[in-house]
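**Student:** Give me the fold of what follows.
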Amino acid sequence: METESAAAAAMEHLPLKMRVMAAIDESDESFYALKWALDNLFSFISSTALPETGEKSDGLLTVVHVQEPNHHFGFPAAPGIQAYYPPSEVVDSVKRAQEQKSAAILKKASEMCKEKRITAKTLILDGDPKDMICQATEQIHVDLLIVGSRGLGKVKRAFLGSVSDYCAQHARCPILIVKPPKEDSKSG
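**Tutor:** The predicted structure follows:
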């Protein structure tokens, strides 16, 4: 009974138009987080109606993917010889491949949203995913950020860093970190 009244009290404070951002990459964990949000959060948001007017509340979903910037490296040709820089055609080819990969990721996410009849905006950003996701939440005035968790242990998180950990500490909005089911995290 107490949980029902707590849930009802929490619903009173939900914004009429809740802005949600789901950050995704190519990982299964990020797509699981998006699926979880579509199945659980958005079905709840779209089913709630305001008691006074009967008007449905609505959520706005933005799916964001951050692609790391292309670094133009020089490679040493041999001892004593100047560095070799890849031709601009190679750099352009790498950039096009990265853009195609980002478009494919967002297309898959958009299809998931369409299956659930949820309209979503997509956004591709360039830069460090940790910083860009947090900046985007501020610029779009997000009410909730959703990210997946790869289930890294403490040591791996310390060395590799974790986007979800960083966002939990630096995002200026509530963040929902969706962990994959145990059977999925053991097999991957």
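**Student:** use CA for all of it now, contacts and neighbours both
**Tutor:** Will do.
**Student:** how about the strands in the protein?
**Tutor:** 17-23, 58-67, 75-76, 83-84, 120-126, 144-148, 175-178 (DSSP state E).
**Student:** biggest helix in this protein by residues?
**Tutor:** helix 88-115 (DSSP state H).
**Student:** how big is the angle separating that one from strand 58-67?
**Tutor:** Counting by axes from the mean of the first three to the mean of the last three Cα atoms, to 10 degrees, helix 88-115 points 160 degrees away from the direction of strand 58-67.
**Student:** How about the residue nearest the centre of the chain: what's its closest non-neighbour residue?
**Tutor:** Central residue of the chain (Cα atoms, centre = their mean): residue 23, 0.6 Å from the mean position. Nearest-residue entry for residue 23: residue 64, 4.9 Å, with adjacent residues in sequence omitted and distances by Cα to Cα, 6 or more residues apart in numbering.
**Student:** so that neighbour touches residue 125, yeah?
**Tutor:** Yes: Residue 64 lies in contact with residue 125 (Cα atoms under 8 Å); the separation is 7.4 Å.
**Student:** Let's compare: structure for the following, please.
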Amino acid sequence: MELEYKNILVAIDGSHEAKWAFEEAVKIAKDNNAKLLLVHIIEEIGLGSFESYELIITKRVESSIFEMLESYRTNAVNAGVSEVEYLIEYGSPKNIIPMGIAKQNNCDLVICGATGVNAVERFFIGSVSENIARYAPCDVLIVRNQENN
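**Tutor:** As a prediction, this is how the structure comes out:
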């Protein structure tokens, strides 16, 4: 039995691992003539009494993320993926991606990079990819680089 995917979500955070996940997502989307949804989650950081600075920082961050996602979108289209969208959200990626965005967009595959989270941090809070794999309503592919395979 061959799996067929029509709505693929790929988590993009600017890391090398996310780039490898994107490259794998493009291959799978082309093979399945699937829609590709590029997602970046901005983790909100409260700065307390520095609200005006937070707004300035947020606008700069949004601008650079928009440019990054637009570049990824262009690369996917140039590689032959016919339908590519992107989405920027705020909050915790480990919750929003599997329990929000993947469900709302009827994704049948979520692709993310394996993270370099250290063992202590993973023990206390868990990795984003681990939470996505645990809570997504669909298949999840965690992409590792060639050195880890």
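**Student:** TM-score for the pair, please.
**Tutor:** Here the TM-score for the pair of chains, by TM-score structural alignment, normalised by the length of the second structure, is 0.87; 146 aligned residues with a Cα RMSD of 2.0 Å.
**Student:** so which of the strands of the first structure gets nearest residue 42 of the first structure?
**Tutor:** strand 58-67 (7.1 Å; Cα to Cα).
**Student:** that older thread, in the second structure, what sits opposite the residue nearest to the centre of the first structure in the alignment?
**Tutor:** Aligning on TM-score structural alignment places residue 23 of the first structure opposite residue 11 in the second structure.
**Student:** Name the nearest residue to the corresponding residue of the first structure for residue 140 of the second structure, ignoring sequence neighbours.
**Tutor:** Matched to the first structure by TM-score structural alignment, residue 140 of the second structure sits across from residue 175. Leaving aside its chain neighbours, residue 175 of the first structure sits nearest to residue 145 (4.6 Å; criterion: Cα to Cα, 6+ apart).
**Student:** returning to that earlier point: please give me every residue in contact with the match of residue 23 of the first structure.
**Tutor:** Neighbouring residues of residue 11 of the second structure by Cα atoms under 8 Å, 6 or more residues apart in numbering: 18, 21-22, 38-40, 97, 110-113.
**Student:** sorry, back to before: so of the strands of the first structure, which one's packed in deepest?
**Tutor:** For those, average neighbour numbers computed from mean count of other Cα atoms under 10 Å are highest in strand 144-148, which has a mean of 24.
**Student:** so where is that one in the second structure?
**Tutor:** Residue span in the second structure matched to strand 144-148 of the first structure, by TM-score structural alignment: 109-113.
**Student:** How far does the matching stretch sit from its chain's centre?
**Tutor:** Distance of stretch 109-113 of the second structure from its chain centroid, counting by Cα atoms, centre = their mean, to the nearest Å, is 7 Å.
**Student:** how far apart are that stretch and its match in the first structure?
**Tutor:** Its aligned residues in the first structure lie a mean 0.6 Å from stretch 109-113 of the second structure after superposition (mean Cα distance after the TM-score superposition for the first structure).
**Student:** picking that back up, map the residue nearest to residue 23 of the first structure across to the second structure for me.
**Tutor:** By TM-score structural alignment, residue 64 of the first structure lines up with residue 39.
**Student:** repeat for residue 127 of the first structure
**Tutor:** Under TM-score structural alignment, residue 127 of the first structure pairs with residue 91 in the second structure.
**Student:** can I assume its match is in contact with residue 44?
**Tutor:** Yes: using Cα under 8 Å, residue 91 of the second structure is in contact with residue 44, at 5.8 Å.
**Student:** just to revisit the earlier point, which elements pack onto the longest helix of the first structure?
**Tutor:** The contact analysis (3 or more Cα pairs under 8 Å, 6 or more residues apart in numbering; DSSP states H and E) places helix 88-115 of the first structure against helix 28-36, strand 58-67, strand 120-126.
**Student:** Just tell me which of these ends up closest to residue 186 of the first structure.
**Tutor:** Among those, if distance is taken as Cα to Cα, the winner is helix 28-36, at 12.2 Å.
**Student:** who does that closest one touch, helix- and strand-wise?
**Tutor:** strand 17-23, helix 88-115, strand 144-148, strand 175-178.
**Student:** re earlier: what's near enough to touch the match of residue 140 of the second structure?
**Tutor:** 144-147, 167-168.
**Student:** From these, pick the one nearest residue 116 of the first structure.
**Tutor:** residue 146 (17.2 Å).
**Student:** I figured that closest one hits residue 29, correct?
**Tutor:** No: using Cα under 8 Å, residue 146 of the first structure makes no contact with residue 29, being 11.5 Å away.
**Student:** would you list the strands of the first structure in TSV and tack on distance to residue 187 of the first structure?
**Tutor:** Formatted as TSV, these follow (distance: least, Cα to Cα, whole Å):
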stretch	distance to residue 187 of the first structure
strand 17-23	23
strand 58-67	25
strand 75-76	38
strand 83-84	41
strand 120-126	30
strand 144-148	16
strand 175-178	17
